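Novice: Sequence plus predicted model, see below.
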Amino acid sequence: MMRARWFLVAVASVWLGCKKPEAAPLPADPKVAKHGRTLFQRGRSVRGTPLTGFLAPERVELSGEVAACARCHGPSGRGSAEGGVEVPDISPGALGHARTRAVGELEDRSRPAYTREALLRAIMEGRSASGRTLGVTMPRYVLSPEEQAALLSYLERLGEEPDPGISPTTLTVGAALPLTGKLGPVGQEAAAVVRAVFADVNASGGLFRRKLELVVEDDASSIEASPTDATTRLLERGVLALVASMRRGPLPSDARLTEEGAPLILPLALNGGVSDEDSPVFFLYPDEPTLARLAVQSLARAHEAELRRGSLLVVHAGGASGTAWALAARDELARRALRPPEVLTLSDSPLPLERWAAEPPLAVLYAGTPEGLDTLLRGLEQRALPVRVFAPASLAIPEVVGRSAPRVHFLYPAGLGERAPDLEDFAAFMKRHDLRPGHAAFQLGAYAAARVLVEALTRAGAEVTRASLTQHLEALRDFDTGVSPPVTFGANRRVGIQGAQLATLDAATGQLVPVSGWIPLSP
């Protein structure tokens, strides 16, 4: 169905680009043209609402990315082929000239050159430059005056200027990583891994004769909850995409990423993140709210009767990420018609240990700081409460867990036991580039994110744009990064690995040991 709809838009969109032939257009306002680019590439209006068009005569609605012109005739307007049907070049040079004969099988019979007025009639009323009524597959778009001006401004320069970060010889990618502060060593290790992946690509001739270049902005303050945002600085420097950044959760710059359509391939967020279906942020691993859902699903399979009595506790350290953790658990319980959990914020209330001793809960779902987990575990130990604790694997710190290790089940999405990836090639990669093993989770995450980016850039081809890169990320299916479970994205899927395993921390080795099979995320 989606392929058929894409085909309809492909046939319809061949009319959507031109340049006034009578006189050179006035220089386009870059800000206005930028709004037009969002309409053309992503199907988003000036105000951020979906672009809407209707297929005559039934008035079948097309909306958002499905209606975006770039989906069909290509982000640069040079044309494409879908289902064996040729979609011709709609760049200014192609539609700004008269045509004296038909081309191929499409409805672009002889016509005069398009003027701005004729183009708007084609877009909004379905009439060609010669006045002929266009076919029923041509959407009649609903555009405000602002949107009309923005789209025309962009179409006048369509295909003439490359996206940020693209030059004839380089593709520049950014990473927002802590290079100083307590997480500085982690960020430096991640940057070194990404640079090494790029070095391997460049040593093999690059991508379509372009070298990959990584620029890193120090994001130590953002990791520690300061308003300073390295992602914004990278976008201002002009990068094609971002990869392997590290952060606690959503940032103000996410709106800027969405506005510019710049994809970010994120190994993980330390405390939750954005995975909306229209977000440019692609997660390799589930964010923390998704892990909360997985924990509830695992408990519901084995302890549905207890959960119906309402014996689940959700504890977090406060803030937006803690609230998201609690809401995800509550929503998953409600979806299964189970009683809502008791929610406790450590920053607001002490642990009600006496009440828990009188009526022990089935389990506690915890997300937050290592200090908060330490407080929770020490309290349970003092009362000798046999309560299991579920927590994200980012909190699997031996110094924190200590002798409570058997009671803590960590949600680990990277694969353990039979699902553990074979890291022999990764070990050889590290040795070849003289990189020392360090913070393994972040080194592996950076490697996987860089491999995903390189694969999507390779598929996007020589005429890569941000929009086409996003499309090829969405098209990844069961991609093997070499260090993780297979990664699959989609138009409505921004988390590549949707599942996890339960694991405990081996006190002797400090390694995670699986205590469950793979738990796939139920829709």
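Specialist: Received it, and whenever you're ready, just let me know what you need. Residues are numbered from 1 along each chain as shown.
Novice: alpha carbons only for contacts and neighbour counts from here, please
Specialist: Fine.
Novice: For E371, grab the count of nearby residues.
Specialist: Neighbours of E371 under the rule other CA atoms under 10 Å: 12.
Novice: P392 versus that one, what's the distance?
Specialist: Going from E371 to P392 by CA to CA, to the nearest Å gives 14 Å.
Novice: who touches the most centrally placed residue in the chain in this structure?
Specialist: Nearest residue to the geometric centre of the chain (CA atoms, centre = their mean): F282, 2.0 Å. Applying CA atoms under 8 Å, 6 or more residues apart in numbering, one finds that F282 lies in contact with 263-266, 275, 494-496.
Novice: Let me know whether my guess that it is in a helix holds.
Specialist: No - counting by DSSP: H, G, I helix; E, B strand; the rest coil, F282 is located in no helix; its state is strand.
Novice: Next one: it from A320, what distance?
Specialist: Distance of F282 to A320, given as CA to CA: 20 Å.
Novice: residues making contact with stretch 299-312?
Specialist: 338-342, 360-365.
Novice: Quick check: P75 touching Q41?
Specialist: Yes - judged on CA atoms under 8 Å, P75 makes contact with Q41 at a distance of 6.2 Å.
Novice: Comparison target below:
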Amino acid sequence: MPGQSSIYKLLRRTGLALVLAVTPVLAGAGQAGDAELGRRLYWEGIGADGKPVTGVTQGDVEISGAQFSCVNCHRPSGFGTSEGGNYVPPIMGNILFDKKQLDRNRIFKDLYQEVQPPNFWARVRQPRMRPAYDEVLLARALRDGVDAGGHEFDPIMPRYELSSADVANLAAFLKDLSGDLDPGVDDKNIHFATIIGPDADPAEAKAMLDTMKVFFTYMNIDTEGDTTKPTFSPNYRSNFVDAYRLWNLHVWQLEGAPETWRAQLEAKYAEQPVFASLSGLVKGPWDEIGKFCDDKRLPCVLPNAELPTPGEGRYGYSVFFNRGIALEAEALAIHFGDEALPLGRVVQIHDAGPQGTRPAAAFQETLNMVLEGTEVETVEYADAAGLKAALERHADADTLVIWPEDAAEAVKVLVDVDPKAALITLPSVSKDFANAAFPSDMIARTKLIWPYDKPGSYHPRKYRIRGWMHTRRLDVTHPRIQLQTYYALTLMEFGLMHAISDFYRDYVLEIIEHEAENELNPGTHPELGLGPGQRFASKGAFIAELAPEERVGFRVVSDWIVP
């Protein structure tokens, strides 16, 4: 697949090879297992009796239930990972039970692309032979920590107290785990979508799509070049030729109200299933799209979204840059608490739509925790006239916290009313509108929440990306959106590079989690990283003041605030 030349060069330089053989023996006959109960055991640590399973790790540390459920180490895909420098092997059915050998390509990322301690390298390189598992051997492994070949597992692997039904259920679940390749991939192509909402700014959408089209074009040029002579260097390239795919982009333009989006997405997916959705641009709630992604098990990777699906979204299929406006609201409340500012009379005015109601609720809840007893008057408005009336009615407020749906409209109303509050706060999207319209005295009294990086921060990759864009004559009209789009694309590129030909969505998502904090940050956020199951790559925000005299139009006045 495209973008893998570096892997092949590394393999050619090292000259290393590894064959881990698995002696083929089909699973032995045992009681029929319930795969759904096996899934619950794998994910939640709940046994067939409905109670949390128990066990020990490290010899004498007692564990229970989800503390050490299988998914925590072996991951949703079953492909395993590394845990504290320990190698966690794959445990899918076609590894444990089928008449197959463990392909060197499958552990290529562990062999050559991971920084790990020596004991990890020793473990992953062991060409240890073992029979295939059956239910009897699986039971011994889970209860006693002894593999099918009679070798003892590392102490970190728990020894569980499991019934025969538990073992049968887990075996039934593992049998089909990561069995069939996921939709959206054929022998020559891999299909991706990008989702654009009906209210997306046309100029922003064009900048995003232009970036994606250039990226796809050059990925496919590389692919065609690398596959023209696949046996030119047979010691490395021929091993991976079956992993190459041409990238195909499908633009899913949504229309109408959010409650109609699900049917539109279903129709587009039925016409051409895709392996993942990359980037995207959606104003307002992501909720309907998020439900679709979860139901289809479709990775939706780093859309430009104002209102990500509420909640932590652990192990969901939508991955976001941050929690959007709700994050901004919580960071503002924490800033008020940390600074012990003399807020006086606080009035929060918000739009009646979700861009107003959700941050208003988050601000109120967080302020109640950090400044207990602080009273906040909350006022809802429906249109510009309603906002003007609310501002005029609360002209004596000391602190105004405003959450608009239309930032440009809200700024115009503020200029018209000219409230005399000592402090006015606005979300980050208001920056350019406020700088252009506010008089100097209002600029001095206004603060922004800024969930992006501060000016002057150094990110080497940002300059390389800009160079890539300029050499390909890509107009950089909306830098943040285009850099974020590039980041989403490169995460998928690296995810597929490591997955080789294992086109499993869960597995690629796990690699994306692992790769997010590596040297791929395009400079849009101070830090980007994802832990296992996490779905928000950036966790905090700054407080900033308007500064129209500065090139960027603001200056940061707080530390990085992580709610």
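Specialist: In hand now; what should we look at? The structure presented is a predicted model; accordingly, all values stated were derived computationally and were not measured.
Novice: Would you map the strands across the stretch 151-300 of the second structure?
Specialist: 159-161, 189-196, 246-253, 276-278, 281-285, 300-301 (DSSP state E, counting those that start in this stretch).
Novice: in the first structure, what residues pair with the last one?
Specialist: This points to strand 300-301 of the second structure. Aligning strand 300-301 of the second structure against the first structure (TM-score structural alignment) gives residues 264-265.
Novice: And that stretch, how far out from the chain middle?
Specialist: On the basis of CA atoms, centre = their mean, to the nearest Å, stretch 264-265 of the first structure sits 6 Å off its chain's mean C-alpha point.
Novice: just to revisit the earlier point, out of the contacts of F282 of the first structure, which one sits closest to G174 of the first structure?
Specialist: Distance to G174 of the first structure, by CA to CA, is smallest for L264 among these, at 9.0 Å.
Novice: Would you mind stating the distance between the closest one and A190 of the first structure?
Specialist: Taking CA to CA, one finds L264 of the first structure at 15 Å from A190 of the first structure.
Novice: likewise G43 of the first structure?
Specialist: 34 Å.
Novice: More neighbours: which of these two?
Specialist: Set side by side, G43 of the first structure and A190 show more neighbours around A190, with 29 against 24, by other CA under 10 Å.
Novice: corresponding residue for that one in the second structure?
Specialist: By TM-score structural alignment, A190 of the first structure lines up with M208 in the second structure.
Novice: That match and P479 touch, don't they?
Specialist: No - using CA under 8 Å, M208 of the second structure makes no contact with P479, being 9.7 Å away.
Novice: so what sits against both of the two?
Specialist: Counting by CA under 8 Å, 6+ apart, no residue touches both M208 of the second structure and P479.
Novice: Mind checking what secondary structure Y366 of the first structure has?
Specialist: Under three-state DSSP, Y366 of the first structure comes out as strand.
Novice: Distance check, the equivalent of it over in the second structure against Y463 of the second structure.
Specialist: The equivalent of Y366 of the first structure in the second structure is W403 (alignment by TM-score structural alignment). Noted for W403 of the second structure: a distance of 34 Å to Y463 of the second structure, by CA to CA.
Novice: And for A547 of the second structure, the neighbour number?
Specialist: By the criterion of other CA under 10 Å, A547 of the second structure has 17 neighbours.
Novice: tell me the contacts of it?
Specialist: Counting by CA under 8 Å, 6+ apart, A547 of the second structure makes contact with 435, 443, 553-555.
Novice: hmm, try it at 7 Å
Specialist: Residues in contact with A547 of the second structure (CA atoms under 7 Å, 6 or more residues apart in numbering) are 553-555.
Novice: picking that back up, so between W403 and Y463 of the second structure, which is more surrounded?
Specialist: Taking neighbours as other CA under 10 Å, W403 of the second structure and Y463 compare with W403 leading, 28 against 13.
Novice: quick one: that one from T357 of the second structure, how far?
Specialist: Relative to T357 of the second structure, and taking CA to CA, W403 of the second structure is found at 8 Å.
Novice: Do I have it right that A276 of the second structure meets L298?
Specialist: Yes - here A276 of the second structure reaches L298: they are 5.6 Å apart, a contact under CA atoms under 7 Å.
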